[in-house]
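Enquirer: no FASTA, just this:
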């Protein structure tokens, strides 16, 4: 990958972000308000995810509080206490309030799937910022997904391993009790097998360390070179620790959400152990976060803001909402829903983003971790 190409792409990105982030001085408050509900875990098991995602949403809102027609966007933020019951209660509350035009959910795939039926019943437009499960959009006419689907991410990783890295023997490592993790692993396995590769073993994150070590040594003897990992549990760190300790020299492909989850769970040495890991993500290069952080400080007056993938997805979700509202100042929920689910294109953080029937259409990046930083390796359309 030529450095000149990377630098050119970065320059274009900086221009895009600065133009997207700056509130145009000609926009004046119309005196009207558009009310939006937000469901986010700010307590309980998933509080770290919620806090990080809300940083991104609040950043976007602080930078661009008005629609292009001057209406003020008001966010009603509700804590679901990391529970399905809490999400359903908030969904009911927001849906019954006719002033609320749409809802942004900062939930993982399991959390979003758990309220999908209620969303369909209430017929209120919902933006799923973080959730990646493909059935969110295929089985609902009211949900728009901002993160690329598990189908897309898993298949992309398989093609990259087989066609770019020229690897034919792999294994997968995943959380057996995670909808997100198992779905990614399944799509990777199916695609990798279809294009001629062989998946030699399936390893789970709850496997005892000694058993995992034996299985990894056996894979090395069989000539397996790469492990696709979608695991997000705390003990998933064992995979990298064993690889480093015994110099097994496996290559790894992971996901941006996986890295975000590891950091949110307080696994501080994960990035260090991930040296050389390839990461399938919606965003490239850690420098993106620095640019946004600098902009955010000007508005929120914060000295240090730490973004991750969940923050950036929430940021893009707000940009989608704002773009959909540009011709929808006093529109109905159904009209706004159509504008969200079939968007012709708006300037997201890293590139132009479109939606078709609620499914996001956006470029993806294969990044590589080096010296605890993430750098672009290749862009995939």
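Expert: Yep, that arrived. The model shown is predicted, which means the values in this text are computed figures rather than measured ones.
Enquirer: going forward, measure contacts and count neighbours with C-alpha atoms only.
Expert: Noted.
Enquirer: just so I have it, where are all the helices in the stretch 201-350 of the chain?
Expert: Assigned by DSSP state H, counting those that start in this stretch, the stretch 201-350 of the chain shows helices spanning 209-221, 237-245, 256-264, 270-273, 287-300, 309-324, 333-341.
Enquirer: adding another structure so you can compare the two:
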């Protein structure tokens, strides 16, 4: 009887494990009608054949990341609209928002994940669908939030591959220089023309792709992530700020709130940066109009007199980014773009703006995806 009971238990466990494994491997892509509309809401200057900075603020949702083809379809539709409007040329620099690549962690998952009620449920589904990969990544995770680290680390290789395929492919297809927002990867590097993850801490990094679809320079790490992100994304204050030669001029990248720090502009000035791109991201449906919370890292510049709560979050971005009074950037022009849309219960918000010789032109509040253009 004991042997029969033991055999029955073993068979049951094997069947349950096999059933769970079969469930975890299912990846059916659900039907989804995506909104491909985008409006040109800011068009500053005149075409002098010197190129332009073109910001794309996409309206994205989890469903767009079901497959690489779906997210490419949406971004290609935006670029088609820009091309039809005469905004693409061989000197165009397209700038996408921060973390547009990080969401690739959700590519190719189960329908249950995209139908989740909130982000926490979606992350639970991600773990259940990738149990062995998550367990392995958790053992190698760093930082205070091992779970958040493991969520990204377990899919780092596919994310890096998808990121280069998607954004390198778009840059080549449309013949533009493309600042591909950012992506969180462990110690990203470019090796023989390929973006590869390492095995160390996670960094929020931006990669620029040239008109041939290949990466330009090295990944630009975010130097000072926010307090919330620093539980799993490593600060990199000693990392070099890169300036890249593009057909439109020498381009510097400041990821997110790195654009608030005068020291970073001094560094870019020394390297002769003529243009600055700021991929940005902000969570919270009404955050833009709420009181500014101050610098979101351990470092606060002594030369900045702005105090927390003194202005709104949006006004702080306008004051601190690209036009800091001490010191001022010597770059000719810059652009800041934010992400739009909603990922489960998390709204992304922000109104992009362009800067030319210290003067800022903000976009006007509105809904949907938006194009912001600055002729050089």
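Expert: Perfect, I can see it now. As the structure is a computational prediction, the values presented were derived from the model and not from experiment.
Enquirer: Superposing both, give me the TM-score.
Expert: TM-score of the superposed chains, computed with TM-score structural alignment, normalised by the length of the second structure, equals 0.29; 184 aligned residues with a CA RMSD of 6.9 Å.
Enquirer: what's the most buried one of the helices of the stretch 201-350 of the first structure?
Expert: Mean neighbour count (mean count of other CA atoms under 10 Å) peaks for helix 309-324 among the helices of the stretch 201-350 of the first structure, with a mean of 25.
Enquirer: Packing partners of that one?
Expert: Under the contact criterion of 3 or more CA pairs under 8 Å, 6 or more residues apart in numbering; DSSP states H and E, helix 309-324 of the first structure touches helix 47-63, helix 256-264, helix 333-341, strand 346-347.
Enquirer: got the angle between that helix and helix 333-341?
Expert: With axes from the mean of the first three to the mean of the last three CA atoms, to 10 degrees applied, the angle from helix 309-324 of the first structure to helix 333-341 works out at 120 degrees.
Enquirer: burial count for residue 139 of the second structure?
Expert: Using other CA atoms under 10 Å, residue 139 of the second structure has 11 other residues around it.
Enquirer: Which strand or helix spans it?
Expert: Assessed by DSSP states H and E, residue 139 of the second structure sits inside helix 131-140.
Enquirer: and the gap between the residue nearest to residue 33 of the first structure when sequence neighbours are not counted and residue 61 of the first structure?
Expert: Take residue 33 of the first structure and drop its neighbours on the chain: the residue closest to it by CA to CA, 6 or more residues apart in numbering is residue 72, 4.6 Å away. Look at residue 72 of the first structure and residue 61 of the first structure: by CA to CA, to the nearest Å, they are 10 Å apart.
Enquirer: can you check residue 193 of the first structure too?
Expert: Distance of residue 193 of the first structure to residue 61 of the first structure, given as CA to CA: 44 Å.
Enquirer: So residue 104 of the first structure, which state does it fall into?
Expert: With DSSP: H, G, I helix; E, B strand; the rest coil as the basis, residue 104 of the first structure sits in strand.
Enquirer: Contacts only, for it.
Expert: Going by CA atoms under 8 Å, 6 or more residues apart in numbering, residue 104 of the first structure touches 36-39, 126-129, 317.
Enquirer: hang on, the earlier thing: for the residue nearest to residue 33 of the first structure, grab the count of nearby residues.
Expert: 20.
Enquirer: That one contacts residue 62, doesn't it?
Expert: No - the pair residue 72 of the first structure / residue 62 is not scored as a contact, 11.2 Å apart, by CA atoms under 8 Å.
Enquirer: The nearest residue to residue 105 of the first structure once chain neighbours are set aside: which element?
Expert: Nearest non-adjacent residue to residue 105 of the first structure, counting by CA to CA, 6+ apart: residue 39, 4.8 Å away. Using DSSP H and E, residue 39 of the first structure sits in strand 33-40.
Enquirer: Now do residue 169 of the second structure: how many residues are near it, please.
Expert: Using other CA under 10 Å: residue 169 of the second structure sits among 18 other residues.
Enquirer: what kind of secondary structure is it in?
Expert: helix.
Enquirer: how far away is it from residue 275 of the second structure?
Expert: On the measure of CA to CA, residue 169 of the second structure and residue 275 of the second structure end up 23 Å apart.
Enquirer: before we move on, the earlier item: check the gap between the residue nearest to residue 105 of the first structure and residue 84 of the first structure for me.
Expert: For residue 39 of the first structure, the distance to residue 84 of the first structure - CA to CA - is 11 Å.
Enquirer: and if you look at residue 90 of the first structure?
Expert: As judged by CA to CA, residue 90 of the first structure and residue 84 of the first structure stand 10 Å apart.
Enquirer: more crowded one of these two?
Expert: In this view residue 90 of the first structure and residue 84 are compared by other CA under 10 Å, and residue 90 has more residues nearby, 21 against 16.
Enquirer: Wait, the more buried one touches residue 39, no?
Expert: Yes - look at residue 90 of the first structure against residue 39 with CA under 8 Å: they come within range, at 6.9 Å.
Enquirer: still on that earlier bit, between residue 193 and residue 61 of the first structure, which has more neighbouring residues?
Expert: The neighbour count for residue 193 of the first structure versus residue 61, taken as other CA under 10 Å, is higher for residue 61 (20 against 16).
Enquirer: What about residue 333 of the second structure, how many residues nearby?
Expert: 25.
Enquirer: you'd agree it is up against residue 356?
Expert: Yes - between residue 333 of the second structure and residue 356 there is a contact at 4.4 Å, judged by CA under 8 Å.
Enquirer: Which residues are in contact with residue 208 of the second structure?
Expert: 177-180, 215-217, 219.
Enquirer: Which members of the residues you listed are positioned in strands?
Expert: 177-179, 215-217, 219 (DSSP state E).
Enquirer: Let's see if you can find the most crowded of those.
Expert: Using other CA under 10 Å as the neighbour criterion, residue 177 leads these with 30 neighbours.
Enquirer: in which helix or strand would I find residue 120 of the first structure?
Expert: Using DSSP H and E, residue 120 of the first structure falls in helix 116-122.
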